[in-house]
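>>> pasting the sequence and the predicted model now:
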Amino acid sequence: MYKRKTIQESVRVPPEHLGENLEESVTEGLKAETEGNIDPEVGVVLAIEEVNSVEGGEIEPEDAGVHYDVEYSALVFEPELHEVVFGEVVDVTSFGAFIRIGPFDGLCHVSQVMDEYVNHDEENGMLVSEENQFTLEDGDVVTARIIAVSLGKEDTNKINLTMRQPGLGKEEWVEQYEEEQEAEDEEGEE
């Protein structure tokens, strides 16, 4: 989920920026050090919006830069367990589909793509269900739910997704499911 967060941390201002406007130097230091980085507590820092406060100014041994304690506002992307996300399929393999959600690619394992048995059509680069002949291929837009998140642990970032629940998957799958439910409801009323 995209969020605005207030973050407190230390930032290094390199020596070439000393003597310039402090807030601008700190902002540039923050951008260089944090934008695009993954923090298990915060998610991915996408953009520094505003520096709220700057304190300190310590010099560390063998470092010509100055370190400041700062509080700043940032736009972040933090995937949350059970969150429903929209994404685009960017790769289909025999073991599942990689779906781009924000700055991450999550894996929807072949067992989590749909309730039906799914085969990998390697020649056409798609997953195909046996019963309804539903397909999933690169470029498809889908709705999925996050079922596992592991960020910043041992330099690996993993997001696992599912599309097996009602209302998830490709739009055509959802529409067919809803039509089938309506037909069952009408039969039940007779």
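Yep, it's here. Numbering: from 1, shown residues only.
>>> every contact and neighbour count from this point should use C-alpha atoms.
OK.
>>> now Arg12: how far from Thr34?
11 Å (C-alpha to C-alpha, to the nearest Å).
>>> what residues sit buried inside the longest helix belonging to the chain?
The longest helix of the chain (DSSP state H) is helix 171-189. The neighbour-count check on helix 171-189 (16 or more other C-alpha atoms under 10 Å) flags Trp173, Val174 as buried.
>>> quick one: contacts of that helix?
Phe134, Val142, Thr143, Pro166, Gly167, Leu168 (C-alpha atoms under 8 Å, 6 or more residues apart in numbering).
>>> the fifth one: how many residues sit nearby?
Here the neighbour count serves as a burial measure; for Gly167 (other C-alpha atoms under 10 Å) it reads 15.
>>> next one: the fourth one
Residues near Pro166, counting by other C-alpha under 10 Å, number 12.
>>> what about it, which SS state?
What DSSP: H, G, I helix; E, B strand; the rest coil gives for Pro166 is coil.
>>> next one for the comparison:
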Amino acid sequence: MYKLLTVKDIVRIPPKMFTVDPKEAAKIVLRETYEGIYDRDEGVVLSILDVREIGPGLIVPGDGATYHDVVFDVLVWKPEMHEVVEGEVVDVAPYGAFIRIGPVDGLVHISQLMDDYVVFDEKNKQFVGKETRRTLQLGDKVRARIIAVSIKSKVIRENKVGLTMRQPGLGKEDWIEKEKRKEAET
């Protein structure tokens, strides 16, 4: 889930940035410090949007930098259990498909791809449903539901998100469209 948050913190502006507008300097430092970091409570910090307020600088003896109280806006994304997400297949392996959902890749295990017996066609790098003949391959757009979230690190790529496409309204875009047409005909 994407969220806009307003955060208050203290930012250290080094002496080499004293010639830059303080708000702009704070924004640069905040981007270097926060963007791309995973916070357990809030999620992945995608972007520092704006520095709303910056207080007067405080100089600490022995450190030539100034320290400022700042209030700033951030855009974050946090995978929520049972959230429906849309993404693109970015990698396939014999055990499942990796789906890019925002700033992370989630895994749809082969058992969660569809309600059918699924075979991995290694030559063509795709999954094929035995009875339905549905295929899933690189570049396909899909809709999935988050069924597992394992957060172990501040580094985005080290965390894991498990997905399923075995529920009504989920799967590859053309599967969903065919189901809708089928329902409309009955």
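Thanks, I have it. All values reported here derive from a predicted model rather than from experimental measurement.
>>> roughly how far does Asn160 of the first structure sit from Val89 of the first structure?
In terms of C-alpha to C-alpha, Asn160 of the first structure sits 14 Å off from Val89 of the first structure.
>>> residues contacting Tyr38 of the second structure?
Val44, Val45, Ser153, Lys154, Val155, Ile156.
>>> lining up those residues with the first structure, which overlap?
On the basis of both residues aligned by TM-score structural alignment, their matches' C-alpha atoms under 8 Å, what survives of the contacts of Tyr38 of the second structure in the first structure is Val44, Val45.
>>> which two in the contacts of Tyr38 of the second structure are spaced the farthest apart?
Val45 and Ser153 (13.5 Å; C-alpha to C-alpha).
>>> settle it for me: which of the two has more neighbours?
Val45 (24 against 14).
>>> wait, doesn't the more buried one sit right on Arg31?
No: the criterion here is C-alpha atoms under 8 Å, and Val45 of the second structure misses it with Arg31 at 9.4 Å.
>>> how close does Lys31 of the first structure get to Val45 of the first structure?
Applying C-alpha to C-alpha to Lys31 of the first structure and Val45 of the first structure gives a distance of 9 Å.
>>> that's a strand at Gly36 of the first structure, yeah?
No: counting by three-state DSSP, Gly36 of the first structure is located in no strand; its state is coil.
>>> and it, how many neighbours?
Gly36 of the first structure: 15 neighbours (other C-alpha under 10 Å).
>>> do the same with Glu32 of the second structure
Neighbour tally, Glu32 of the second structure, other C-alpha under 10 Å: 12.
>>> what packs against whichever strand or helix holds it?
With secondary structure defined by DSSP states H and E, Glu32 of the second structure is part of helix 22-34. Contact here means 3 or more C-alpha pairs under 8 Å, 6 or more residues apart in numbering; DSSP states H and E; on that basis helix 22-34 of the second structure packs against strand 2-13, strand 43-54.
>>> the last one to helix 22-34, inter-axis angle?
In this case it means strand 43-54 of the second structure. Interaxial angle, strand 43-54 of the second structure versus helix 22-34 (axes from the mean of the first three to the mean of the last three C-alpha atoms, to 10 degrees): 160 degrees.
>>> average gap between strand 43-54 of the second structure and the first structure?
Superposed on the first structure, strand 43-54 of the second structure shows a mean distance to its aligned partners of 1.9 Å (mean C-alpha distance after the TM-score superposition for the first structure).
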